[in-house]
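A.B. asks: my questions concern the predicted model and sequence given below.
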Amino acid sequence: MFAIECHEVCKTFQDGNWWSKQRKQFKAVDHVSFQVPKGEVFGLLGTNGSGKSTLIRMLSTLLLPDSGSVRIMGLDIEASAMEVRRLINRVAVDAAFFKKLSAWENLSYSARLYGIHPGQNRERIVGILTRLGLKEAKLHDSIEDMSRGMQQKVAIARALIAVPPVLLLDEPTTGLDPVSKREVRNFIREVRQDHATSILLTTHDMQEAEELCDRIAIMSEGRLVKVGSMEVLRAAAAKTHEEKQTLGLEEIFFRLTGKSIHEEGMTYVS
């Protein structure tokens, strides 16, 4: 049994206003298939609009596929949605909070939802935030008064209060400074090693993908272009024997998709 299984998954959206006669359809996810073994960190790399976030929303049961199938720990996301939700947690770049409440209040509320005993809350919350580089003194600051980076750390802590079998990380380090990025990456490694958690990571960050992922799926225009370890990806993109040993992920992405990747979007190349 795999932690995550996608088979020929498709998702189409309508472009334009609902009342328009000229509405066009576009496929955000187009016949995507892959499997993630238990305990693997699987990276999903693509530009804005490539379908990464749509796919991760389907994995987290927030969207349903138009066709194909998605399974989490052997459970179909449509037939067993509630059971799937108990097995996953998701960190999104647009994480939602009770903004007027403090980080402590938000995290305590989440801990209660996960059934964690109130006596364990503080120790667990402080432990996670300390490892993420957020000082205990900041626990009682309201979320709305926190920086974007601090809010993202609280979002990551919330997802890890109850370590799930499957963790879905949708651009978890977006908005973080270099030091905070390093702290988050180290913590992701710890979670994987200590709990054998299966992790799907979407990112724009080439270094992050190379450092954390066992395998990487390159996604472009809703399709998977190539899936494999760095060795497999280098072999697919290399033009010489030397490049098979040295080619970086950015150049691999460039060659396999014909695009270069940027935080603000995509650039087509001839």
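C.D. replies: Looks like it arrived, so ask away. Numbering: from 1, shown residues only.

A.B. asks: please count neighbours and contacts with C-alpha atoms only from this point.
C.D. replies: Fine.

A.B. asks: count of residues packed around residue 254?
C.D. replies: Other residues within reach of residue 254, judged by other CA atoms under 10 Å, total 16.

A.B. asks: so who does it touch?
C.D. replies: 260-261 (CA atoms under 8 Å, 6 or more residues apart in numbering).

A.B. asks: show me which positions of the helix or strand containing it end up buried.
C.D. replies: Under the criterion of DSSP states H and E, residue 254 resides in helix 249-257. Within helix 249-257, the residues that count as buried by 16 or more other CA atoms under 10 Å are 249, 251-254, 256-257.

A.B. asks: stretch 254-270 too?
C.D. replies: In stretch 254-270, counting by 16+ other CA under 10 Å, buried: 254, 256-257, 259-261.

A.B. asks: all helices for the stretch 151-270 of the chain, in order.
C.D. replies: Secondary structure of the stretch 151-270 of the chain by DSSP state H, counting those that start in this stretch: the helices cover 178-195, 206-212, 230-237, 243-246, 249-257.

A.B. asks: got the contact list for the second one?
C.D. replies: Helix 206-212 has contacts (CA under 8 Å, 6+ apart) with 41, 43, 45, 185, 189, 203, 216, 230, 249-250.

A.B. asks: then this one, side by side with the first:
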Amino acid sequence: MTDVTKTFTLRRRTRGRLRRERTTLDAVDGVSFTVPRGEFLGYLGPNGAGKSTTIKMLTGILTPTSGRVRVAGLDPSRSRTALARRIGVVFGQRTTLWWDLPLKDSLTLVRRLYRVEETAYRARLAELTALLELEPFLATPVRQLSLGQRMRGDLAAALLHGPELLVLDEPTIGLDVVSKATVRGFLARLNAERGTTILLTTHDLGDIERLCRRVLIIDHGRTAFDGDLAALRRTAGADRQLVVELAAPGPPVELDGVPVTDVEGPRQTLRLPDGANAASVVAALAARYEIRDIALRETGIEEIIARLYRGDR
């Protein structure tokens, strides 16, 4: 994707006028990025940032106003049928399965849509059934499946034809802890063992921390960050804190270059400077003070991304 824009024309009726006023909205404004084969990319942004518009251009649903989009070497808007055979798409709030059919029958129809050869279909279905634990509900109508079961069924449907790219939009939304763990474990294995390229959009930042090596953040239609999680922490000014519980209450501990930010009885919080070795700081504290307990805390990914949205550095 190179210097891509997508502009929508909006018509609004103004008070006291018969004609509607026409305005334009730049949903995506000059976004460029490349996803190498085999990468697991987290694509983030607040509501209205342009994530869904980007996904729709990548899958051929929308045509960019300007710029160049290529997926698997194809122009998505001009080669939708050819592209559909090379990618899989899962939207967490919509299903591609047939509501009144048993899950297995839905998957059989998907196989026919993609014209997957019978032997390949049986092998993939058996593998996906084992990895996603589908066996107990293959005969259950889709409308009777739990949200977690349906999501696993949608993942199987998206992968039956062996796509090289998997696009996921909120795949764990509404899932319980066990179902999330199952889906996350499957996606991690799919990427690591099969080399499937995965593009993930989500508001569940636990997905990002556990799955993605690279994060791309879009805000107001423009790229706000592109890099790994360590670089994101540095960009947003994330800090590390050392929480120390002393044997007894006392004045703030004194250690060169390590300020105390909070004292509450015997518990004191120290801010570690950038590049500081936590083990060395702990050793220096233990040599001078009697310590009962100690914990290292890092700024959570939610706070880091919130800072980036606010423009904090």
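C.D. replies: Nice, I can see it. Please read all numbers here as calculations on a predicted model, not as lab measurements.

A.B. asks: turn the buried residues of helix 249-257 of the first structure into a markdown table, columns for distance to residue 159 of the first structure.
C.D. replies: Shown next, in a markdown table, are the buried residues of helix 249-257 of the first structure (distance: CA to CA, whole Å):
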| residue | distance to residue 159 of the first structure |
| --- | --- |
| 249 | 28 |
| 251 | 33 |
| 252 | 32 |
| 253 | 30 |
| 254 | 33 |
| 256 | 33 |
| 257 | 32 |
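
A.B. asks: ok and the helix holding residue 254 of the first structure relative to helix 230-237, angle-wise?
C.D. replies: 50 degrees (axes from the mean of the first three to the mean of the last three CA atoms, to 10 degrees).

A.B. asks: the contacts of helix 206-212 of the first structure: which two are farthest apart?
C.D. replies: 189 and 250 (22.3 Å; CA to CA).

A.B. asks: if we can go back for a sec, nearest to residue 152 of the first structure, of the contacts of helix 206-212 of the first structure?
C.D. replies: residue 185 (13.0 Å).

A.B. asks: with distance to residue 153 of the first structure added, can I get the contacts of helix 206-212 of the first structure in a markdown table?
C.D. replies: Output for the contacts of helix 206-212 of the first structure, formatted as a markdown table (distance: CA to CA, whole Å):
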| residue | distance to residue 153 of the first structure |
| --- | --- |
| 41 | 20 |
| 43 | 20 |
| 45 | 22 |
| 185 | 11 |
| 189 | 15 |
| 203 | 16 |
| 216 | 24 |
| 230 | 28 |
| 249 | 26 |
| 250 | 27 |
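
A.B. asks: whichever of those residues end up buried, select them in PyMOL.
C.D. replies: Of those, the buried ones can be selected in PyMOL as follows, counting by 16+ other CA under 10 Å:
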select buried, resi 41+43+45+185+189+203+216+230+249
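
A.B. asks: burial measure for the equivalent of residue 125 of the second structure over in the first structure, as a count.
C.D. replies: Aligned by TM-score structural alignment, residue 125 of the second structure pairs with residue 125 of the first structure. Using other CA under 10 Å, residue 125 of the first structure has 22 neighbouring residues.

A.B. asks: hmm, residue 107 and residue 125 of the first structure touching each other?
C.D. replies: Yes: using CA atoms under 8 Å, residue 125 of the first structure makes contact with residue 107 at a distance of 7.2 Å.

A.B. asks: so what's residue 7 of the first structure up against?
C.D. replies: 31-34, 68-70.

A.B. asks: which of those has the most neighbours?
C.D. replies: Counting by other CA under 10 Å, top hit in the contacts of residue 7 of the first structure: residue 70 with 26 neighbours.
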